[in-house]
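below are the sequence and a predicted model for it; my questions follow.
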Amino acid sequence: MPWQLADPLTLGINVGWVALWLALVGFSAWWLHRQPNSEPEFVRKTVHIGTGNVILLAWWLQIPAGFAIAASLLFSAISLLSYYLPLLPGINSVGRSSFGTFFYAASIGLLVAWFWPLDLPQFAVLGILVMTWGDGLAALVGRRWGRHPYQLWGEKKSWEGSLTMALVSWLVGGLVLGTLGLGWAVTWGVALGVAIAATALEACSKLGIDNLTVPLGSAALGFWLWSWLPWAGG
């Protein structure tokens, strides 16, 4: 399998960097949660954005798939328990109807299991970062500056938030897909398709399932375009 590191010391150091980053994100969430007039949504989105960037470290440090999948399973289990026990105060509320945190952790493991063995980590990174930055910033912008609401299937959204989702997803997609060596027009064209699909998935999702549909849908569409369309160079 690709990316099996032979040196245990190097592997340990690299996993340590990932653990340190997650610890910093966790400390930030704890500190924000303890501040006077702390906004739970801001705390959740800080963790949402901070945690998602771990996929970049896993990519750059060449963390083996087994470690990433095991971590995903662990955090998925913790997130499920947190809906019934106060394990993640400020991120999940006991009895909360949305399972977004669980879907978030699960999506990372699923995408690593899919694309790490193919030696195409870019598509796992694409899916996670579209969710991390696109969805995260869309929620914050919509909450603070959303002045033009709309509603789909009982879910309230704003055009400002959806526009943020599309633009950020397009930018993230272009930067990540650019590492595949495609032409400029193809790179940003595929990224645009991914951004439109991700925005639609986010707008239509309920109960936090966008944390699963957005990353998997974005990665799958990007991979399909890269693999099958003649002009995409797959």
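Sure thing, it's come through.

all contacts plus neighbour counts: C-alpha atoms, from now on.
OK.

would you indicate which residues of the helix or strand hosting residue 195 are buried?
Here residue 195, judged by DSSP states H and E, is contained in helix 184-204. Under the neighbour-count criterion of 16 or more other C-alpha atoms under 10 Å, helix 184-204 has 186-204 buried.

which SS class is residue 92?
Assigned state for residue 92: coil (three-state reduction, DSSP: H, G, I helix; E, B strand; the rest coil).

figure out how far the top helix by length along the chain is from the centre of its chain.
What stands out as the longest helix in the chain, according to DSSP state H, is helix 8-33. How far helix 8-33 lies from its chain's middle: 17 Å, per C-alpha atoms, centre = their mean, to the nearest Å.

okay, pairing it with this:
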Amino acid sequence: MFEIESIGTLSLQLAVVSLWLGGIILAAEGIYQYTHISSEVVRKIVHIGTGNVILFAWWLEIPAWVAIGASAVAATVALLSYRFEFLPGINSIGRKSLGTFFYAVSIGVLVACFWPVGHPEYAAIGILVMAYGDGLAALIGQHFGKHPYRFWGEKKSVEGSLTMAMGAYFVSILILIDVRGNSWEVWAVSLAIAVLATVLEAFSKLGIDNLTVPLASAGLAFFLSQWF
């Protein structure tokens, strides 16, 4: 009976995650194919939407091996899509980037690091800082960025970077307050995460920020929270 219940629970968990991810990707491709919305906006819809899968994994208590396996599959699909171009709405960005691949890898790495020690909240911080911070920063920067600058050869805008910092800050605060309660340490840790994430996001050559921002944000959140 226990094994049947476990299989049933796991099946339900996978169904919820699969429906969420599949729905986002199909909706994004439909928007790209049948509307005049730019591919960058479509990519950021997927970017933000898929990032929330880490919350499903946390709240539904999906086993680490399942989440890691899913991220490996997603990373493989991302690499194949670059080669065979069967997801144009997600990968058509006008520059060489492995961002989708790095994004999938970062989820697997963070789950592998924080699920076994019983702190999935730090994995959630890493992924959601990237999902909301970078996703909104790109949209704001492209449409409202009036003060451009270059960082290690990458063109950014002050408006986009401020959006990244604010997104990272509020994501971190919401999660840490929920887990640890409201305190000055939580606000200080969130500020440190926001600063680090913004600096790393400014350097996004080949989409490497999709890996560095989640890993560094989660690592810093864990270290500072333990230290305080």
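Yes, it's here. Owing to the predicted nature of the structure, the values given are computational and were not obtained by experimental measurement.

before we move on, the earlier item: got the contact list for the following helix or strand past the helix holding residue 195 of the first structure?
On the C-terminal side of helix 184-204 of the first structure, the nearest following helix or strand under DSSP H and E is helix 210-228. Residues from elsewhere that reach helix 210-228 of the first structure, judged by C-alpha atoms under 8 Å, 6 or more residues apart in numbering: 100-101, 103-104, 106-107, 111, 123-124, 126-131, 190-191, 194-195, 197-198, 201-202, 205, 232-234.

what's the helix or strand for residue 149 of the second structure?
Going by DSSP H and E, residue 149 of the second structure is part of strand 148-151.

list the helices and strands that strand packs on?
strand 154-157 (3 or more C-alpha pairs under 8 Å, 6 or more residues apart in numbering; DSSP states H and E).

in the strand it packs on, which residues are buried?
156, 157.

post-alignment, it versus the first structure, mean distance?
On superposition with the first structure, the mean distance recorded for strand 154-157 of the second structure (mean C-alpha distance after the TM-score superposition for the first structure) is 0.5 Å.

now check residue 125 of the second structure against the first structure: what is it aligned to?
In the first structure, residue 125 of the second structure lines up with residue 126, judged by TM-score structural alignment.

relative to the second structure, what is the average displacement of the helix or strand that contains its match?
Assigned by DSSP H and E, residue 126 of the first structure falls within helix 121-129. Aligned to the second structure and superposed, helix 121-129 of the first structure gives a mean residue distance of 0.2 Å (mean C-alpha distance after the TM-score superposition for the first structure).

contacts for that helix, please.
Here helix 121-129 of the first structure has contacts from 52-53, 55-56, 59, 107-108, 111-112, 114-116, 169, 172-173, 176-177, 179-180, 214-220, 222-223, using C-alpha under 8 Å, 6+ apart.

show me how far it is from its chain's centre.
Helix 121-129 of the first structure has its C-alpha centroid displaced from the chain centroid by 8 Å (C-alpha atoms, centre = their mean).

what's the closest non-adjacent residue to residue 141 of the second structure?
Leaving aside its sequence neighbours, residue 141 of the second structure sits nearest to residue 160 (C-alpha to C-alpha, 6 or more residues apart in numbering; 4.0 Å).

distance of that neighbour from residue 102 of the second structure?
Counting by C-alpha to C-alpha, to the nearest Å, the gap from residue 160 of the second structure to residue 102 of the second structure is 21 Å.
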